[in-house]
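**Q** Please work out how this folds:
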Amino acid sequence: MSSHARHVKAVRSDEHGGDARKERWREHRRARRAELVQAAVRAIGEHGPDVGMDDIAAEAGVSKPVLYRHFSDKSDLYVAVGEWGTDLLMQRLRPLFRTNGSANQLIRSLLDAYLGLIEEYPDLYRFVVQRNFTDRPVASDPVSHEKTVIANSLARLLGRYLRALGLDSGGVEVWSHGLVGLVQASGDWWLDRQTMSREDLTTYLAQVIWSGIDGVLRSAGLVLDPDEDLELLDQAYWEAVPDEGSG
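**A** Presented below is the predicted three-dimensional model:
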């Protein structure tokens, strides 16, 4: 091998080695950032939605300057925590959008998953919704993103059932966004008041939601039992439907 060829090979090896080192460094930073988000979630659980950067740094066992190496500012950390919460919620909701069963079972399971999460993480929910932690407007609002992801998933589900029944599905986006707003507003009220059990709230909301769906069906001349299994879409259909992402 000529000296020139050896030089070219050495340069290429350095380039490949440098790319590998950069990727390892990026992966390390992603992992470290994820660890700090987890620490922030724990600090919120301990100190409440008015948690400060000092509290989060102490929970993570680092100094504030170290936090700012991984998050450009408080708003950046706020968005990361909000995305963590949205991902967790969608992990619980996503499988429910891919199941058969009765209308009541589906409605109640979705409601219970959502209300169960905000009951489990009340201060995290308030932290994200109240947005007191941010020090500037955020370009990516995790609350709006969460509502959109859930509404879009619900619209796809309703659309599949309406089309399977031979009905027009043109209104599913409007209905879905309205239902998401209803559940979120009710959840906000319930989290602050706690004047009823989660089971009772789920029952009341399920009654309201089914009444709306029942009205649409009856206007088309269809009457369905909300407790009857709706085996309208077979397993092969569900397996062909891709998972709904959270991002």
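
**Q** CA only for contacts and neighbour counts going forward, please
**A** Will do.

**Q** And what about the most centrally placed residue in the chain, helix, strand or coil?
**A** Nearest residue to the geometric centre of the chain (C-alpha atoms, centre = their mean): Thr86, 2.6 Å. Counting by DSSP: H, G, I helix; E, B strand; the rest coil, the backbone at Thr86 sits in helix.

**Q** What helix or strand is the spatially closest residue to it that is not a sequence neighbour located in?
**A** By the measure of C-alpha to C-alpha, 6 or more residues apart in numbering, the closest residue to Thr86 outside its immediate chain neighbours is Glu146, 5.8 Å from it. Assigned by DSSP states H and E, Glu146 belongs to helix 142-164.

**Q** Please give the structure of this sequence too, so both can be compared:
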Amino acid sequence: MRAIGKHGADVGMDDIAAEAGVSKPVLYRHFNDKSDLYVAVGEWGAELLMRRLRPLFHENGSPNQRIRRLLDAYLGTIEQYPELYRFVVQRNFADRPVHSDPVSAEKTVIANSLSRILGEYLRLLGLDSGGVEVWSHGVVGMVQASGDWWLDRQSMSRSDLTDYLAQIIWHAIDGVLRSAGLVIDPDEPLEISDQGLRVVAEAEEQEAEHG
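**A** You can find the predicted model right below:
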């Protein structure tokens, strides 16, 4: 990790060995080859990110607060470790196909966590949850692609990027809810109960009555 931070995503085995204060043969006692080392670094990076994201999936708050917290944690991590991110995503270091792809594994874990949350809320609202996996993987892919672009361009602040992505994500969710006749304030705490659902339904009915 120190070698990647110092030499960038194009770090070589000589750089890593020198940073560790050992020879390359010593490194190869611990890792079969460069691809094995790449996987280990990728798994370390994925676990670092998930340690920051996991608690946020279970924190309460309004939809906007919850969306923004997750986005900010992700973007903050790749901003803090840009060379590690490039090292893992670009895969240039690995000299053969890897037996496990840390990037795909990380995206799947995040998408599955998001699917569980979205599915739970949609079912409590009485809506079809069949599309949550598609939505979740789509959202994760969009955020990653946006993060790639942002790291390379740096044409806006992290806060502005978070705002744009949060807006896109919420409007997608809001569209699904409105198609089922439900209107939720994205800035109000989201506490679903029978009473809460009746209040939402009544508000929608009143809006329809008054044009």
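
**Q** mean per-residue distance, the helix holding Glu146 of the first structure to the second structure?
**A** Here helix 142-164 of the first structure, set against the second structure after superposition, deviates by a mean of 0.8 Å using mean C-alpha distance after the TM-score superposition for the first structure.

**Q** Determine the set of other helices and strands touching that helix.
**A** Helix 142-164 of the first structure is packed against helix 74-93, helix 122-130, helix 172-193, with contacts defined by 3 or more C-alpha pairs under 8 Å, 6 or more residues apart in numbering; DSSP states H and E.

**Q** Could you find the counterpart of Asp168 of the first structure in the second structure?
**A** Aligning on TM-score structural alignment places Asp168 of the first structure opposite Asp128 in the second structure.

**Q** Next: Ser75 of the first structure.
**A** Match for Ser75 of the first structure (TM-score structural alignment): Ser35.

**Q** what about its match, neighbour count?
**A** 20 (other C-alpha atoms under 10 Å).

**Q** ok, now the one 4 residues further on?
**A** For Val39 of the second structure, the number of neighbouring residues by other C-alpha under 10 Å comes to 22.

**Q** what do we get in the second structure for the residue nearest to Thr86 of the first structure?
**A** By TM-score structural alignment, Glu146 of the first structure lines up with Glu106.

**Q** repeat for Thr202 of the first structure
**A** Thr202 of the first structure maps onto Thr162 in the second structure, by TM-score structural alignment.

**Q** Does its match touch Arg69 like I think?
**A** No - at 9.1 Å, Thr162 of the second structure and Arg69 do not qualify as touching, with contact defined as C-alpha atoms under 8 Å.

**Q** Show me which of these two is the more surrounded one.
**A** Using other C-alpha under 10 Å, the more surrounded residue of Thr162 of the second structure and Arg69 is Thr162, with 21 against 18.

**Q** Give me the distance between that one and Pro189 of the second structure.
**A** To Pro189 of the second structure, Thr162 of the second structure is 20 Å away according to C-alpha to C-alpha, to the nearest Å.

**Q** circling back: need the contact list for the match of Asp168 of the first structure.
**A** By C-alpha atoms under 8 Å, 6 or more residues apart in numbering, the residues touching Asp128 of the second structure are Leu122.
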